[in-house]
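Visitor: Kindly return the folded structure for what I paste below:
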Amino acid sequence: MANNKSAKKRILITKRNTLQNRFYKSSVRTLTKRFLRDLESYKISQNNDDKEKVQTALSSIYSLIDKGSKKNVYHKNTAARKKAKLATLLKTA
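Guide: Model prediction:
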């Protein structure tokens, strides 16, 4: 257990940051799964409505990844790699 004031503060800050990191990472994973599910339905139907749905999902994932990168949840190269992988999946559809 922490014995001085600065150590106690660091514990609180670590808890806060852990919650923030968990929010961003789990949200990106959830949105990615939803994006992949929508992408599969778009591959089958080739419908413009499905394409718009996929592109909307992709933009929301990009937004969350960029915000996470700005708050040091993701390293900038990790964020770029995730975004590039998703873009490639959409491009090949």
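
Visitor: make it CA atoms for all contacts and neighbour counts henceforth
Guide: Fine.

Visitor: Can you tell me the element the residue nearest to the spatial centre of the chain falls in?
Guide: The residue lying closest to the centre of the chain (C-alpha atoms, centre = their mean) is V28, at 2.6 Å. Here V28 sits within helix 5-45, counting by DSSP states H and E.

Visitor: I'd say the residue nearest to the centre of the chain and S59 touch.
Guide: No: with contacts counted by C-alpha atoms under 8 Å, V28 stays clear of S59, the gap being 11.5 Å.

Visitor: And this one, please, so the two structures can be compared:
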Amino acid sequence: MANLKSSKKRVIIGIRNAAVNRVYKTTIKNLLKRYRKVTKLYLSTTSNETFQELKGLVNNLYSRIDKAAKKNVFHLNKSARQKSRILHNLKKLNIPSVFTK
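Guide: Now for the predicted structure:
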């Protein structure tokens, strides 16, 4: 254990930051799992309702990834790679662009 007061404080801050970072990471992991599930559902049904859900999910996912990168939870390259893979997956599956209004 740390001896100095500032060292003890840094340990506490590190634990707190790790907890906050874990929230960001688990949220993004859960959104990615849901994204994969909804894309499979959309490919089987191709309904407008599922497409709207997919569109909202991708927008939410992009937003969360950007916020995590902004807070230095993820490296900027990792966030760019994740977003690129999401878009590449959509194009590969011939899903219409979810970014058009």
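
Visitor: Which part of structure 2 matches the helix holding V28 of structure 1?
Guide: Mapped onto structure 2 using TM-score structural alignment, helix 5-45 of structure 1 covers residues 5-45.

Visitor: if we can go back for a sec, average offset of the next helix or strand after the helix holding V28 of structure 1 relative to structure 2?
Guide: Next along the chain after helix 5-45 of structure 1, taking DSSP H and E as the criterion, comes helix 48-70. Once fitted to structure 2, helix 48-70 of structure 1 is off its aligned match by 0.8 Å on average (mean C-alpha distance after the TM-score superposition for structure 1).

Visitor: which helices and strands does helix 48-70 of structure 1 pack with?
Guide: Other helices and strands packing on helix 48-70 of structure 1, by 3 or more C-alpha pairs under 8 Å, 6 or more residues apart in numbering; DSSP states H and E, are helix 5-45, helix 76-92.

Visitor: now the shortest one, how far from the chain's geometric center?
Guide: Taking the mean of its C-alpha atoms, helix 76-92 of structure 1 sits 11 Å from the chain's own mean (C-alpha atoms, centre = their mean, to the nearest Å).

Visitor: mean deviation of that helix from structure 2?
Guide: Helix 76-92 of structure 1 versus its aligned partner: 0.8 Å mean (mean C-alpha distance after the TM-score superposition for structure 1).

Visitor: What residues in structure 2 pair up with that helix?
Guide: Going by TM-score structural alignment, helix 76-92 of structure 1 sits over residues 76-92 in structure 2.

Visitor: before we move on, back to that, switch the helices and strands packed on helix 48-70 of structure 1 over to CSV; also include distance to K70 of structure 1.
Guide: CSV is the format used below for those (distance: least, C-alpha to C-alpha, whole Å):
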stretch, distance to K70 of structure 1
helix 5-45, 11
helix 76-92, 8
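
Visitor: closest to K67 of structure 1 out of these?
Guide: For K67 of structure 1, the closest of the helices and strands packed on helix 48-70 of structure 1 is helix 5-45, at 8.5 Å, according to C-alpha to C-alpha.

Visitor: That closest one vs structure 2, average offset?
Guide: Counting by mean C-alpha distance after the TM-score superposition for structure 1, helix 5-45 of structure 1 comes out at 0.6 Å.
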